[in-house]
Every structure is written in C-alpha cells, then in structure tokens.
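here is my input; please provide its structure:
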Amino acid sequence: MIDLRSDTVTRPSPGMLQAMLQAETGDDVFREDPTVNELEARCAALFGMEAALFCSSGTQTNQIAIKCHTQPGDEVICEANAHIYLYEAGGISFNSGASVRLLPGDRGRINATQVAAAINPDDVHKAVSRLVCIENTSNRGGGSCYSFEALLAIRAVCDANALGFHLDGARLFNALVARDETPQQYGNLFDSISVCFSKSLGCPVGSVLLGTRPFIAKARRIRKLLGGGMRQAGILAAAGLYALEHHINKLKTDHIHAAVIAGALQHCSFVENILPVETNIIIFETRGISAPDLAARLRKENILCNATGPDSIRFVLHLDITEAMVHQVVKALHSIKKND
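Predicted structure coming up:
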C-alpha cells in the first residue's frame, strides 16, 4: 500500500529502531533522562536558542507556547487556515482563554501589512493583541514557504507593538531545505518555535518547543499542568536524535517526488487546479469526479490519500515513499485519465 495521506504515517527505520532500543533513559520529570536532555540541548544549539522542551506532539508544543505568551482575554493573530486554529481542537480558547484574529492569507501566508492592521487599539472594548503565530510550511497552503524577508517584516511589526512571535514549524525543516535557509536564522527571529519530529523527519512521536530559558521553564510547568510530563522518554528522544543525523538530507527527495507527481497531475483531465508545489505536499482540485470518489478509485490501486473537501485532494510525500512507488502513482493517475 502506498500511503500518501500524511507524513505522519511513517514508521521508524531499522536504524531508528536500533537507536531507540539502545537509548539510555531516566525520569524526565526529574530532568534525569540523558537522551531527552541531549535532544533538547542539541535542538537549542541547532537553532541558536537558549533552551528546549521535548513534548509528545506539535499540538502540545503549540498550545503550551500560546499559553506561555498570553493571558485570558488576549488575542492571537494568525492565518485563517492555520493548524493552531483549525486542527488543535479549539485549544486556544480551552487552554489559554484567548480569542483569535483570523487573516486571509496567500496559500496560508500572511504579511506584515495585514498583521499591523489587525492589531487592536488600546480600548477596553477590545481584546489585547498579544501574539502572532505563523505556520511554515503551511499545511493547508500546500506546503508553501514564507520568504525570509516577509518574516523579517512581520518581526518588525511585532517589535514595534510588543507582540510575541511564535512559529508553528511542524514542517520547518522542509522549508529550510527548500529555501536553503538555516535553523539559526529562525532562532534569531522568533520568540518561540515548535519543531515536529513525527512528520517529515519520520519519528513515531515527539516535538520540541524552543525559546529562552525563562520561557522554557514556564513551558515545562504548563506541560505538567496539561498532563504532559513524561518519564523514561529517552526511548522517544533517541528517535529525534537519529532523525537529525540521518533524515534531514532526505527531505529534498520528498520534494522531488512531489514535483514528479504534480507534473503528472497537470496532464490529467480530472484535475481542475493544483496549488504550487514547493515542498512535500500536493493539494489539487478535481473536476468531473468528486474528491471522495477519486480517493476511492486510487485506493483500488493500493494508493491512500485524503479528500480534504468535496473537490479537493491532498497527497503528502515522505521518506517511506520510494521512487518506484512514485512511478506507480503516476501510472495509476494516467490510467484514471484514460478511463475518464
């Protein structure tokens, strides 16, 4: 089965499993797990930030960060299709008591002018604008990447208005590879960064939250408050260390595979529109066949994908997808075209 539903479906490679089996462990709540400590220190150093916190998921790191940055009654500014708003179970309101200002974006990306216009005045009738969150790459934007110049402009608006700046970097390494940027550039720019290891980096579990030492100390307390303290978590952290060493250089292959499939889709009669493909995500609109029907037809060809709407399909490439599988997907797409 060729699974294009998400890059979360990857399974640990033999090398990663071996690293997990050999991991030295301790009680992380007591700060005694050496492998967790090593992963946190490695990530902080990689991004040039002071400290890091290992958590169970990107949703957890995002929600902890938002709670650290805000007070109940504050407002978070983000793009209308942001993961923190659409796919984190209403966590901003539930966990932080904050409201959200949604901005229409360009494939999931907002700009400094929009952010500046969205900041509330100092008025007792208004929520206090407190935090700007961006997502890079943007999931609903088809894996789109921000330009670094656009991020610098948003940072300037945040500085001028005393706003925090948080990055949902669920697929940040995809953006770094695609744009030939460095982690240190992002560490210098953001107040906090969430990096997910269980998507393109191929780990079974885990995300890391990055920030200053006081910020991460507060985040550690909130992680405990939310029930997220882990014990012998080095087994999981070892997978993250392995991914940093062995999987980042494989992301470019995922991007190439996505481009190959996108190229094939351009010649399919059932495709209405394809979002520009920058990284490992392909989102396209169908015509003459509903997205659920197309997904069902692909399933008969042993290809799994997600219908993200009545006429929208998403493919996500990842390290478990081989070149031979890509050719099989292309062949299946062409066969559907012939039978249309």
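
could you use CA atoms for every contact and neighbour count after this?
Noted.

contacts only, for residue 73.
97-99, 127-128 (C-alpha atoms under 8 Å, 6 or more residues apart in numbering).

apply 10 Å and report the result again.
Residue 73 sits next to 93, 96-99, 126-130 when contact means C-alpha atoms under 10 Å, 6 or more residues apart in numbering.

residue 171 contacts residue 139, correct?
Yes - taking contacts as C-alpha atoms under 10 Å, residue 171 lies within contact range of residue 139: 8.4 Å.

what helix or strand is residue 221 located in?
helix 213-225 (DSSP states H and E).

how about the contacts of residue 73, which pair is most distant?
Using C-alpha to C-alpha, the contacts of residue 73 span at most 17.0 Å, a distance reached by 96 and 126.

so which bits of the longest helix anywhere in the chain are buried?
Looking across the chain with DSSP state H, the single longest helix is helix 323-339. Residues 325-326, 328-330, 332-334 are the ones in helix 323-339 that count as buried (16 or more other C-alpha atoms under 10 Å).

ok, stretch 280-289 next?
280-286.

which residues sit in contact with residue 286?
When contacts are counted by C-alpha under 10 Å, 6+ apart, residue 286 touches 268-274, 294, 310-313.

ditto for residue 71
Residue 71 touches 96-98, 128, 130, counting by C-alpha under 10 Å, 6+ apart.

any idea whether it is helix, strand or coil?
coil (DSSP: H, G, I helix; E, B strand; the rest coil).

and it, how far from residue 225?
16 Å (C-alpha to C-alpha, to the nearest Å).

do residue 216 as well
Using C-alpha to C-alpha, we find residue 216 at a distance of 14 Å from residue 225.

check residue 186 too.
Look at residue 186 and residue 225: by C-alpha to C-alpha, they are 28 Å apart.

more neighbours: which of those two?
The neighbour comparison of residue 186 against residue 225 (other C-alpha atoms under 10 Å) goes to residue 186, with 21 against 11.

what residues are up against that one?
Going by C-alpha under 10 Å, 6+ apart, residue 186 touches 47-49, 148, 151-152, 167, 172, 176, 192-193.

repeat that with 8 Å
Residues in contact with residue 186 (C-alpha under 8 Å, 6+ apart) are residue 47.

so it, which state does it fall into?
Secondary structure, three-state DSSP: residue 186 is helix.

which residue ranges of the stretch 151-300 of the chain form helices?
Assigned by DSSP state H, counting those that start in this stretch, the stretch 151-300 of the chain shows helices spanning 172-179, 183-187, 213-225, 234-246, 251-265, 291-300.

mean neighbour count, those: which tops it?
Highest mean neighbour count among those (mean count of other C-alpha atoms under 10 Å): helix 234-246, with a mean of 23.

and the contacts of it?
The contact list for helix 234-246 (C-alpha under 8 Å, 6+ apart) reads 12, 15-17, 19-21, 23-26, 33-36, 39, 54, 197, 201-206.

in strands only, show me these.
residue 54 (DSSP state E).

now show me the structure for the sequence below, then we'll compare the two:
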Amino acid sequence: MKIDFRSDTVTKPTEGMLEAMMKAKVGDDVYGEDETVNELERKLAAMFHMEAGLFCPSGTMTNQIAIKCFTQPMDEVICDQTAHVYRYEGGGIAYNSMASVRLLNGERGILTPELIEPEINEENIHYPKSSLLVLENTVNKGGGKCYNIDQIAAIHHLCAVKGIKLHLDGARLFNALVATATKPADYGQYFDGISICLSKGLGAPVGSVLLGSAAMINKARRVRKVLGGGMRQAGFLAAAGIYALDHHVERLAEDHLHAKALEKALHEANYVDNVMPVETNIVLFDIVKGLKTENVVQALAKKDILCNATSSKTIRLVTHLDISAAMVDRTMEALKSLKVKS
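Prediction:
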C-alpha cells in the first residue's frame, strides 16, 4: 500500500461522506434551487459570522473571484511573495482582474503591519492604487505556519485606516483554527472576504466557499458565472462539505500530531540539513548540499512513500485523514534509515 504525502488534496471520501452525498437533496444551483448548496453556504457564513457564502469548484476560483470583486483594473494587490494567489493560480490576478501585485517578504509568509504599511501606495497618478491585501492561513510555503488572531486584528486595523480591503486565502484555515484554538466567529469581523477550501484537510472531494457581505457575494455570483463556475445539481458535492464540517474538523489535530512525529524523524536523518518547525499538517525539509531532491523523492517512492519536491533543495510531506498512525510509524522508520545516492 502506498502512503501518499504529496498533498492533503489526495484524500478519498469516507463511507459516511459518500452516504451523505448520495442522500443529498439537489436542484439547479444556478437558479438558486439546490437546497444542499444553500445549506452549506448558510452554514459557513453563520460559523464565521459573515452575511453570505458562494460555493465554487475550487479555492483558486474563490480567491480569483474575491480579487475581481475587490479591485479595479490598474489597482494593486499586496501579498507575500510566497502567496498561493500569486504563485499557483496561473497568473490569474493579471488575467482576470488586470491588477498588478506588490510582493512582500514575510517571515515564513507571515505579514505584519510594519511590513505592509510602507508598501501601500500614496495617491499618485504614477502608481497603481493599493486596494487589496491578501493573507494566507495557513501559509503553504511557510510550512503550514499560522497567523494568530491578534496579528490579524492589527493588520485589519491598518487596512481600515488606509481604506484597503482584506481577503483571506483560507485554504487550510481550519488547520489554523485547530492549532491556535481559535473560533471561526473570531475571523469574520476582520475580513471582507474569506475563501474556505473543503477539499484539503477537511477531506471533501471538491469545492470551496467564498464568504463575504451579501452585496459582495451577489457580485461574486455574477463573476462565478462568467468564469464558468455555475454548477447545476452541485448538492452532491456540497453535502460532502457539510459532512466534513460536522465530522472532520476536530480530527485535524491528529494530522498535526502526525506531522510533528515526521518532523522528529527527519531530525535524525543524515541526508536532512534543516526541518522547518511544524505547526500544522505540512512538513518542509531541506536536504544536505550535494544531494538532489529527486533522488530523495525516488528513494522514498521505492518504499511506497510518495512526496513532492518544492524546490531544488526542499521536500514537502503533508498529512491528512487518509494517513494512519501505522503509516506514520512506517514512514518514520523509512525516513531515518533511508540511503540516498548523491
């Protein structure tokens, strides 16, 4: 049996989730008639104390819709240089919104008011208008690092003073909530938009929900249609999201424990130069100089352990609900004993 640490997107629906999907009440969501989609949108909006939600096929779509809603052509989006919206969404900010991007260098992707404020453009015809700040929580390329609520409150205050919208790419937000013992309701007051991915740690097969004000979500619904994201009997997918929210949130703590165990094993491996401190379910480690990441990845694959290289020196392991304690034990032994050719 292969042990797949490539991403938490590789999970399969559980039996309970499949049963919920098959029993879903569906209708045409483009007409607003899918009961289960409507329930999922209301459920998440209520959890985060926001007015409305919009179910979409992917987190990339929810992020790109939000950016489109919060900017105009010739505006500028501020984000960290590691941000998913910049690196992994196909140049969508330029293509969809015709906005430029101001990249910051946060510590493991975490931004602060001190980093942000000097990069906000003053009103000047030579400069793009700084109109939107995007945070990511957890930070993927920061090894699953989390913002705490006090950091977010301080950034929100700056944005409010400067008249800038604040959007959260919450692809793994529930991992952050569990790790920091924070309630979803604490978040809604600080963000104009929040993207919640259901198909990562929560284990649903497809889907993300964009949260915001009723007016913003009404606009977002039009943008979703233009992008081809208007689904029909989508309740079968929404039912998986509802099931995940009801059954898979608290268990994220298990994924975090599994990641910590892998971190410990990597510290004992002679081919590892550095391990980024683990906070949630992402483990990033650098290999020693002279080795190639592809050789490490291939050596692990021969032991039926799958992972990805994220750069010429860094490899990523991601834990999720399809990784058991026994799989982690087996992987720890493999990591410690692995022989890699240079």
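
of the contacts of residue 71 of structure 1, buried ones?
Neighbour-count burial within those applies to 96, 98, 128, 130; the criterion is 16+ other C-alpha under 10 Å.

any chance of those in TSV, plus secondary structure and distance to residue 8 of structure 1?
Listed next are these as TSV, based on DSSP: H, G, I helix; E, B strand; the rest coil; distance: C-alpha to C-alpha, whole Å:
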residue	secondary structure	distance to residue 8 of structure 1
96	helix	27
98	coil	29
128	strand	35
130	strand	31
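
ok, the residues you listed vs residue 6 of structure 1, which is closest?
Out of these, the member with the shortest distance to residue 6 of structure 1 (by C-alpha to C-alpha) is residue 96, at 28.4 Å.

if we ignore the residues flanking it in sequence, what's nearest the closest one?
With sequence-adjacent residues excluded and distances taken as C-alpha to C-alpha, 6 or more residues apart in numbering, residue 96 of structure 1 is closest to residue 67, at 5.1 Å.

alignment lookup: that neighbour to structure 2.
In structure 2, residue 67 of structure 1 lines up with residue 68, judged by TM-score structural alignment.

returning to what we had before: more neighbours, residue 171 and residue 139 of structure 1?
Comparing residue 171 of structure 1 with residue 139 by other C-alpha under 10 Å, the one with more neighbours is residue 171, at 26 against 23.

I'd say the more buried one and residue 194 touch.
No - contact between residue 171 of structure 1 and residue 194 fails when scored by C-alpha atoms under 8 Å: they sit 9.6 Å apart.

residue 61 of structure 1 is nearest to which of the helices of the stretch 151-300 of structure 1?
helix 213-225 (8.5 Å).

for that closest one, give me every contacting residue.
By C-alpha under 8 Å, 6+ apart, helix 213-225 of structure 1 touches 50-53, 55, 60, 64-65, 67-68, 209-210, 229.

kindly recompute the last result at 7 Å.
50-53, 64-65, 68, 229 (C-alpha atoms under 7 Å, 6 or more residues apart in numbering).

for these, give me CSV that also has secondary structure, distance to residue 112 of structure 1 and neighbour count.
Formatted as CSV, those follow (DSSP: H, G, I helix; E, B strand; the rest coil; distance: C-alpha to C-alpha, whole Å; neighbours: other C-alpha atoms under 10 Å):
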residue, secondary structure, distance to residue 112 of structure 1, neighbour count
50, coil, 27, 17
51, strand, 28, 21
52, strand, 28, 29
53, strand, 29, 23
64, helix, 25, 27
65, helix, 21, 29
68, helix, 23, 19
229, coil, 36, 19
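
ranges for the strands of the stretch 51-200 of structure 1?
Along the stretch 51-200 of structure 1, the segments classed as strands by DSSP state E, counting those that start in this stretch run 51-55, 74-79, 99-103, 128-135, 164-169, 192-196.

including distance to residue 236 of structure 1, could the ones you listed go into TSV?
What follows is the strands of the stretch 51-200 of structure 1, written out as TSV (distance: least, C-alpha to C-alpha, whole Å):
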stretch	distance to residue 236 of structure 1
strand 51-55	10
strand 74-79	31
strand 99-103	33
strand 128-135	25
strand 164-169	19
strand 192-196	13
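
let me know which of those is tucked in deepest.
When these are scored by mean count of other C-alpha under 10 Å, the highest mean neighbour count falls to strand 192-196 (a mean of 29).

what's the closest non-adjacent residue to residue 288 of structure 1?
Setting aside the residues directly before and after it, residue 288 of structure 1 is nearest to residue 270 in space (C-alpha to C-alpha, 6+ apart), at 5.9 Å.

in strands, which of the buried residues of stretch 280-289 of structure 1 appear?
Judged by DSSP E, the subset of the buried residues of stretch 280-289 of structure 1 located in strands is 281-286.

now do the contacts for residue 232 of structure 1.
Here residue 232 of structure 1 is in contact with 25-28, 33 (criterion: C-alpha under 7 Å, 6+ apart).

where's it relative to residue 217 of structure 1, distance?
For residue 232 of structure 1, the distance to residue 217 of structure 1 (C-alpha to C-alpha) stands at 20 Å.

next: residue 193 of structure 1.
Plainly put, residue 193 of structure 1 is 15 Å away from residue 217 of structure 1 if you go by C-alpha to C-alpha.

and for residue 181 of structure 1?
For residue 181 of structure 1 relative to residue 217 of structure 1 (C-alpha to C-alpha), the value is 28 Å.

one more: residue 85 of structure 1?
Distance from residue 85 of structure 1 to residue 217 of structure 1, by C-alpha to C-alpha: 25 Å.

also residue 147 of structure 1?
Residue 147 of structure 1 is 31 Å from residue 217 of structure 1, by C-alpha to C-alpha.

could you do residue 190 of structure 1 as well?
17 Å.

now swap in residue 26 of structure 1 and tell me
Taken as C-alpha to C-alpha, the span from residue 26 of structure 1 to residue 217 of structure 1 is 19 Å.

what of residue 265 of structure 1?
Distance from residue 265 of structure 1 to residue 217 of structure 1, by C-alpha to C-alpha: 48 Å.

which residues touch the residue lying farthest from the centre of structure 2?
Within structure 2, the residue lying farthest from the chain centre (C-alpha atoms, centre = their mean) is residue 125, at 34.8 Å. Not one residue lies near residue 125 of structure 2 by C-alpha under 7 Å, 6+ apart.
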